[in-house]
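> pasting the sequence and the predicted coordinates here, then a few questions.
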Amino acid sequence: MYKVSDVSELIGVEKTEVFEKMITHRALLESHIHKEDGVTHFNERGLEVLKTLFGIEIDQYDKSVVKALAKKDFASNEVRQDRDRKILLDKISILINEMDNLDRELSLKDKMIEQYQQKIAEELENMGMLQNIIVKKLESVME
């Protein structure tokens, strides 16, 4: 688990930028955030998501291998393409997760709208009954 300050240091951004990402990508990050005693913690996947959101390479290569390849300068283009491909795949994964979350939110809102419509129908029926009672009382008073 990583605190916001740890995450900001690891990624190399300000804490406020991390908080901004937490707000703008709430649906995406909320399952990877845990608050304990008022302190926000990210799990490993949350850190990876943040790195992707900030456009930072999530490096699965051994750093010594990457350094050796960079020194030899013969595979740097392939490494860059591999890195770019990985970033794009992570972004796709993030977008899929975000779409799933939005689908769940839409389903919940659809249910809420349906319940609200039922409540309105009940209230309209009650108002109609009350209106009939008032009309009958008025008619009896007028006679």
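All right, it came through fine.

> only C-alpha atoms from now on, for both contacts and neighbour counts.
Noted.

> got the contact list for the residue most central in space within the chain?
Central residue of the chain (C-alpha atoms, centre = their mean): residue 27, 1.6 Å from the mean position. Applying C-alpha atoms under 8 Å, 6 or more residues apart in numbering, we find residue 27 in contact with 98, 101, 102.

> this is the other structure I want to compare:
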Amino acid sequence: MQAGLRLIGRHDDALPLCEQVLTDYIRIFGEDHPDTHWARTNLAGTHRHLGRHDDALRLEEQVLAARIRLLSSDHPDTHRARANLAATYNDLGRHNDALPLVEQVLSARVRLLGDDHPHTVRARANLAATHRFLDPSGPEA
């Protein structure tokens, strides 16, 4: 239900359900279970959509650290977590923090998926946007 509410933009209604799902998954599966990390990711996304970027940041930092520890720095889920964290850094105006993460994501996606994969193209667009944030008067402005 929380996923459906998020899909139709009812993030205020989804938030308590996302929080309950995370609490339940921690209790049932433990902190390191993949479903627990997805629940944490979903909760962070809901916070982002509600403009609660500090709450999203805390959760996304936890997810990225866990993904690196449990899966590896080069796992696709780790790159997705890295991209989510970079987006939140950009939302918070922390573009210098976002830049190395966006660069890592693009490099990995080129290497793993190729230049023309849609995820690679999106990562390249995210890098361009981060550069625009850092230099709004640059040549692409």
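On my side now, so go ahead. Small disclaimer: the values here were computed from a predicted structure and weren't measured.

> what TM-score do we get after superposing?
The TM-score (TM-score structural alignment, normalised by the length of structure 2) is 0.24; 56 aligned residues with a C-alpha RMSD of 4.7 Å.

> re the thing from before, just say helix, strand or coil for the residue nearest to the centre of structure 1.
What DSSP: H, G, I helix; E, B strand; the rest coil gives for residue 27 of structure 1 is helix.

> thinking again about what came up before, between the contacts of residue 27 of structure 1, which is nearest residue 48 of structure 1?
Nearest to residue 48 of structure 1 out of these is residue 98 (C-alpha to C-alpha; 14.8 Å).

> go ahead and confirm the closest one touches residue 28.
Yes. Assessed by C-alpha atoms under 8 Å, residue 98 of structure 1 is found in contact with residue 28 at 5.3 Å.

> neighbour count: these two, which is higher?
For residue 98 of structure 1 versus residue 28, the count of surrounding residues by other C-alpha atoms under 10 Å is larger for residue 28: 24 against 17.

> if I look at that one, how far off is residue 69 of structure 1?
34 Å (C-alpha to C-alpha, to the nearest Å).

> for whichever strand or helix holds residue 125 of structure 1, name the packing helices and strands.
Using DSSP states H and E, residue 125 of structure 1 sits within helix 76-142. Applying 3 or more C-alpha pairs under 8 Å, 6 or more residues apart in numbering; DSSP states H and E, we find helix 76-142 of structure 1 packed against helix 26-29, helix 44-53, helix 63-72.

> of all those, which lies closest to residue 113 of structure 1?
For these, proximity to residue 113 of structure 1 was assessed by C-alpha to C-alpha; helix 26-29 is nearest, at 20.9 Å.

> tell me the buried residues in the helix or strand following that closest one?
As assigned by DSSP H and E, the chain's next helix or strand after helix 26-29 of structure 1 is strand 33-36. Judged by neighbour count (16 or more other C-alpha atoms under 10 Å), strand 33-36 of structure 1 contains these buried residues: residue 33.
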